[in-house]
Every structure is written in C-alpha cells, then in structure tokens.
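[1] 3D model of this:
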Amino acid sequence: MTEQYQHKARKRFGQNFLHDAGVIDKILRSIRAKAEDRMLEIGPGQGALTEGLLSSGAQLDVVELDKDLVPILMQQFSAMPNFNLHQGDALKFDFTRLNAAPGSLRVVGNLPYNISTPLIFHLLQNAHLIRDMHFMLQKEVVERLAAGPGGGDWGRLSIMVQYHCRVEHLFNVGPGAFNPPPKVDSAIVRLVPHQTLPHPAKDHRVLERLVREAFNQRRKTLRNTLKALLTSDEIAEAGVDGSLRPEQLDLAAFVRLADTLTEKPVVG
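    As a prediction, this is how the structure comes out:
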C-alpha cells in the first residue's frame, strides 16, 4: 500500500484490521463464496477479506462507516464489476435496498466489538433475506451466542439468536492476527437462519420482552423476575417451575411462557 493510502485504525470505530494471511484464508475457506452468491460485507476496513470474496466472482456489496477508508477501497476494487460500496452505518442500513431474493444474502463481517450485538439484532429483523452469516467477534460473545441452558453464558443474546438461527462456533483467532492487536481473543461464528423455526412464538416481540425481563435480574427466580408479567400460576400453567432461575430454562420453555403472556387477557 502506498504512503498516501495508509490509514490509522480509529478507536472510536473500534477498528482492528485483520492482516494474518493464514487466518484470512481460513475464514474465506469457511465461507466458500461462489460466483452465483450474493454477498454483503459489513466493515470491510482495508479490504483483507474483500479481495478474496470478489475473486470468487460473487456479487459483493460492502457497507463502510469510515469515510477515510472509502477512497482506499475504491482505489483497490472499483474496477471490478461485482463490487458495490455503500458509505454509511450498518446499524441504520436498510438491507431491503439490496433487492436480494429471500434467503439468498450471505453476510460477512469483522465486526467492531462495540456494535456487534445491536448489529446482529438488526440483521435478525431481516432474517428472511439471509442465507447465512459469518462474523469475527469477541470470543466471549461467540461463546454466549453458542451457549446452552444451565451456564452463565446462556442469556438474552443466546436465546434470541438461537430462536432465529443455528449457531456454529468455527474457530478462535488470537490478537496477533490484527493491527492493532485487540486486548481480547476473537472467534469466527456461523449463523444460519432456520428455514422453519424450531420453536415458533405466537408473537416474537413478546418473547423478546419476556426474555429481557427475565434476565434483567438473572440471579432471581422466574417467579420474582417475571412477576410484572405473569403470576406464579400462569408460569406453572406454561409447564415451567417458577423457582428456577432464567439461565436454567431452554428456548422452548421461554416460548411457552411468552405464548402464555401473549394469550393473557388485558385487564382494564
């Protein structure tokens, strides 16, 4: 890269640029992009993954927030007919603008840690458009995404992502693969939206509300943490033991509780 196109990573954007060729190759092999694919890369940075995705022949849209990176990316890739850049905030990006067929969009990103959770929730609102997602995230976030009931990692993020997707923790990446190196380990995760939801809720917004309420005070029993929403009898009617803590319940039990709340008559 010539001197005029050097770019210093910016802390306010949470930038840590991937530079390890072995890790880049391993990520690209996990994604297995093909010429017929419709790809979306969030936060391409200096183009570490972009080049490999484009060389597959796939149609690639990229969303980059940092205006200073736009000329770097355009200089590298604008001559390629399958490259299209959108400058803006992925948290506010309207994915329907891409006119992707339902279930076709393949999303990739080395996500800044400070926006990873809200961005995943934003993407899940468009899950019907998405075939799969491959993200580089903080390792502890991936552990929460892939967690099962009964442990401290199981919580709102695990439940709401697993409601929509199958989660695979693929492999870990050490700080040395980045410039500057972050203070934490990273990991690659694959999220595949379910074609048919395994535990469909009558109203997923009610499920989101109930799960948020349950984990607001995760050390308390469900009887206490959900008392503003459901009585002890209503919790029992859903086939759930109200003396359990939220982390002890699986997704199906949370859906039963949410459906009980959805069907609850409005008083007043």
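
[2] From here on, just use CA atoms for contacts and neighbour counts.
    OK.

[3] May I see the buried residues of stretch 32-46?
    Of the residues in stretch 32-46, those buried under the neighbour-count criterion (16 or more other C-alpha atoms under 10 Å) are A33, D37, R38, M39, L40, E41, I42, G43, P44, G45, Q46.

[4] out of those, which are inside strands?
    Cross-referencing the buried residues of stretch 32-46 against strands under DSSP state E gives R38, M39, L40, E41, I42.

[5] Looking at the residues you listed, which is nearest R10?
    I42 (16.3 Å; C-alpha to C-alpha).

[6] Identify the residues contacting the closest one.
    V62, V63, E64, A90, V107, V108, G109, N110, L111 (C-alpha atoms under 8 Å, 6 or more residues apart in numbering).

[7] Go again with 7 Å.
    For I42, the contacting residues are V62, V63, E64, A90, V108, G109, taking C-alpha atoms under 7 Å, 6 or more residues apart in numbering as the criterion.

[8] the helices in the protein, which residues?
    Remark: helices of the chain, listed N- to C-terminal, are 21-31, 50-55, 70-77, 116-124, 139-145, 156-164, 204-216, 222-225, 232-237, 251-263; assignment by DSSP state H.

[9] okay, these in TSV with mean neighbour count and distance to K8 next?
    Listed next are the helices of the chain as TSV, based on neighbours: other C-alpha atoms under 10 Å; distance: least, C-alpha to C-alpha, whole Å:
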stretch	mean neighbour count	distance to K8
helix 21-31	15	20
helix 50-55	19	19
helix 70-77	16	12
helix 116-124	17	21
helix 139-145	21	24
helix 156-164	22	32
helix 204-216	19	38
helix 222-225	22	46
helix 232-237	16	54
helix 251-263	20	43
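
[10] Go through those and name the closest to H194.
    When the helices of the chain are ranked by distance to H194, counting by C-alpha to C-alpha, first place goes to helix 156-164 at 6.0 Å.

[11] Can you tell me which helices and strands that closest one packs against?
    With contacts defined as 3 or more C-alpha pairs under 7 Å, 6 or more residues apart in numbering; DSSP states H and E, helix 156-164 has these neighbours: helix 139-145, helix 204-216.

[12] Apply 10 Å and report the result again.
    helix 116-124, helix 139-145, strand 165-173, strand 186-193, helix 204-216, helix 251-263 (3 or more C-alpha pairs under 10 Å, 6 or more residues apart in numbering; DSSP states H and E).

[13] Please provide the structure for the following sequence as well, for comparison with the first:
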Amino acid sequence: MSPKQKNLTVGELTKINNLFPKKSLGQNYIFDQNLTNRIVRSAGTLADYNVIEIGPGPGSLTRSIILKNPKNFLTIEKDHRFAKLLEDLSKKSSKKIKIIYADALKYNFSNLFKSPGSYKIIANLPYNVSLPLLFKFLEYKKFVKSLTLLFQKEVANRILALPKNKSYGRVSVIIQNNFRIEKLFDINPKSFFPKPKVFSTLLNLYPKETTYNKDQMECLSLVTKAAFGQRRKMLKSSLKELRINIAELLEKTKIQVHQRAEEIPIEEFLKLAKNYSRLRKK
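    Just a heads-up that it's a prediction; the model follows:
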C-alpha cells in the first residue's frame, strides 16, 4: 500500500484498485464503518475467542473486528482480487490476520476447529450462499460460541418463522432445533454497494445442545423435506415418499392424518423424525 493510500477509506481503496463487486459471487459491500462497528458489537466480546470472518471482501467488517481485539482472527475469502488489500490490512494491524483463500462452501473446517465453544463467526454473507453455509456449520456447531450473520430479510424471516406462518418451513424447523436465534436489526439496501432490491437482517445464532443422534438428524431432514415439499397437502399424502407405513408413523407421533406441515410445531417434527428412524429399520 502506497503512503498516499494509507488513510483512504475502504470505499476509496476499492475504487482505486478497481475492485468492483462481482454479481456472480453475490458481492455487496458495506462501506459505512459506523454500521460495520455496530454489526461487530452485536457479536459481544471477542477478546477471548477465535474469530472467523467469511467473505471479508475489501475489508470493511474486517477493520471493525480488528478494533475489538479478538484472541485470534482468521478470514476465508474466495476472491483472490482482495489479496493485497487484506494482506496490507494484516500488516497494519497489531493482531495478525490469518487469510485463507478458499471457497467456504467447499472448505474443510475440521482442519480449523480445535476447541469446543471457542469460535465466533461473523459475516456479511452473499445472499446466494447464506443458507448452504449455515447448514454446513451445523456439522461444527459444538466448536462455535455464536454466529453473527447477515441474511436477506426474507431468508431471516424463514429462519425465525413459527407454525401457521407462511414463512414457516424446513429451514425454520432445522435451524431452530439447532440454534437459539436472536433478531438484531434490519439494514436498508442503501447501506450496500451495489444496492440490493431487498432489506437485510442481522441475526445472532447460539448453538443448542441436542440429544438426537446422527441418524435421527438425517431423518429430520428427510421428514421435513417430504412434508414441506408439498406443504399444502395433508401429511398422510406428503409423507408417502418416505416409503413406510405413514398411518403408523402419524399414530405413534399422535399427529392427525389431516394435518399439514405448516401446522406442526418443531417439537412434533422431532418426534416424527425419531419415530421414522425406528420404523425405517423394521
């Protein structure tokens, strides 16, 4: 970084270095440092945690994380165009940033996570990979203290939805079963460059301890996929693709055959998954 560039804002550095957002990667930058500071404050104290930022881009959120002095700081960035900006930022920082150039969706986090509950994840996620990444982190949730993530508002509503709400679905059931979720605030499209057509929502997600084994979690995925795949149908019809005796499954779970997926509370879906796990082994 040249002496002339040292005191430039992230927005100015992005323009000078021709680092314009790529639509194919779902990139939307936040240049307002007050906003990125607010996002990072929402993650709570960082001093005792290993912090991971997914998709730092030009480094706006990265700068705010540095100010909170994390125990260790690692970023994962797919776009190599940002290498110089991020490496210059690391050199300027009192806390060295470890930068991994990789696609977070394909990255093997088992190489990274070591100590349970010692990691915090903070990210302005591209809309097109936000849910796949969140589902990926289910596998590693025992290592994570919290996730502070930006989602498209419609996706956040699906995550937060309760039964008998049009947004309630498979995502609601699986994510709420695994996380306690706190809605923090909405962000106007004007805060991003380029400006998206929709609002974003910041969520904190805190992993829950669950007593369900791997097979039962797989069954929950299969049951919710079948049930919400045809959400307007009664469960006696929508669950047929599970290829077991559906009447027996519903009877054991004490669910009426005429009920629909959108009416079933999360706890009942968990019972369905447990009973399906037993019945499919017969």
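
[14] List the TM-score for the superposed pair.
    The TM-score (TM-score structural alignment, normalised by the length of structure 1) is 0.93; 265 aligned residues with a C-alpha RMSD of 1.7 Å.

[15] out of the contacts of I42 of structure 1, which are inside strands?
    Residues of the contacts of I42 of structure 1 located in strands (DSSP E): V62, V63, E64, V108, G109.

[16] got a list of what the alignment partner in structure 1 of P21 of structure 2 touches?
    Per TM-score structural alignment, the equivalent position to P21 of structure 2 in structure 1 is A9. Counting by C-alpha atoms under 10 Å, 6 or more residues apart in numbering, A9 of structure 1 touches Q15, N16, F17, G45, Q46, N179, P180.

[17] returning to what we had before: so for G57 of structure 1, which of the helices and strands packed on helix 156-164 of structure 1 sits nearest?
    Checking these against G57 of structure 1 by C-alpha to C-alpha gives strand 186-193 as the closest, at 21.4 Å.

[18] so where in structure 2 does that closest one end up aligned?
    Mapped onto structure 2 with TM-score structural alignment as the criterion, strand 186-193 of structure 1 occupies residues 200-207.

[19] Check the mean deviation of the matching stretch from structure 1.
    Once the two models are superposed, stretch 200-207 of structure 2 sits on average 0.5 Å from its counterpart in structure 1 (mean C-alpha distance after the TM-score superposition for structure 1).

[20] Show me how far that stretch is from its chain's centre.
    Centre-to-centre, stretch 200-207 of structure 2 and its host chain are 8 Å apart (C-alpha atoms, centre = their mean, to the nearest Å).

[21] Please apply the same query to stretch 212-232 of structure 2.
    With C-alpha atoms, centre = their mean as the basis, stretch 212-232 of structure 2 stands 19 Å off its chain's centre.

[22] just stretch 93-107 of structure 1 next, same as before
    In terms of C-alpha atoms, centre = their mean, the gap separating the centre of stretch 93-107 of structure 1 from the centre of its chain is 15 Å.

[23] How about residues contacting that stretch?
    For stretch 93-107 of structure 1, the external contacting residues (C-alpha under 10 Å, 6+ apart) are 31, 33, 36-42, 60-63, 86-87, 119, 122-123, 125-135, 190-193, 195.

[24] With stretch 229-237 of structure 2 instead?
    Residues contacting stretch 229-237 of structure 2 (C-alpha under 10 Å, 6+ apart): 169-170, 223-228, 238-239, 245-247, 249-250, 255-264.

[25] returning to what we had before: which of the contacts of I42 of structure 1 lies closest to S56 of structure 1?
    Proximity of the contacts of I42 of structure 1 to S56 of structure 1, judged by C-alpha to C-alpha, is greatest for V108, which lies at 14.1 Å.

[26] residues touching the aligned partner of the closest one in structure 2, list them.
    Matched by TM-score structural alignment, V108 of structure 1 corresponds to I122 in structure 2. Applying C-alpha under 10 Å, 6+ apart, we find I122 of structure 2 in contact with 39-40, 42-43, 51-56, 61-62, 65, 75, 146-150, 204.

[27] Return the distance of I122 of structure 2 relative to G55 of structure 2.
    Counting by C-alpha to C-alpha, to the nearest Å, the gap between I122 of structure 2 and G55 of structure 2 amounts to 10 Å.

[28] What residue in structure 1 is paired with I246 of structure 2?
    Under the alignment (TM-score structural alignment), I246 of structure 2 maps onto T231.

[29] isn't its match right up against G242?
    Yes - at 9.3 Å, T231 of structure 1 and G242 qualify as touching, with contact defined as C-alpha atoms under 10 Å.

[30] what's the burial count for the nearest residue to A236 of structure 1 once chain neighbours are set aside?
    Taking C-alpha to C-alpha, 6 or more residues apart in numbering, and ignoring the residues beside it in sequence, A236 of structure 1 has G242 as its nearest neighbour in space, at 6.7 Å. Other residues near G242 of structure 1 number 19, with proximity taken as other C-alpha atoms under 10 Å.

[31] List the residues that contact the equivalent of G242 of structure 1 over in structure 2.
    G242 of structure 1 maps onto V257 in structure 2 when the alignment is built from TM-score structural alignment. When contacts are counted by C-alpha under 10 Å, 6+ apart, V257 of structure 2 touches M234, L235, K236, S237, I246, A247, L249, L250, E251.

[32] For V257 of structure 2, give its distance to K197 of structure 2.
    In this structure, V257 of structure 2 and K197 of structure 2 are separated by 41 Å, where distance is defined by C-alpha to C-alpha.

[33] do L13 of structure 2 as well
    The spacing between L13 of structure 2 and K197 of structure 2, counted by C-alpha to C-alpha, is 25 Å.

[34] Now do the end-to-end distance for stretch 190-197 of structure 2.
    Looking at stretch 190-197 of structure 2, the gap from its leading to its trailing residue is 9 Å under the measure C-alpha to C-alpha.

[35] hang on, I meant stretch 205-218 of structure 2
    When the end residues of stretch 205-218 of structure 2 are compared by C-alpha to C-alpha, they are separated by 21 Å.

[36] Give me the buried positions along that stretch.
    Across stretch 205-218 of structure 2, burial judged by 16+ other C-alpha under 10 Å covers L205, Y206, P207, Q216, M217.

[37] for those, which one is nearest L86 of structure 2?
    Sorting the buried residues of stretch 205-218 of structure 2 by distance to L86 of structure 2 puts L205 at the head of the list, at 26.7 Å, by C-alpha to C-alpha.
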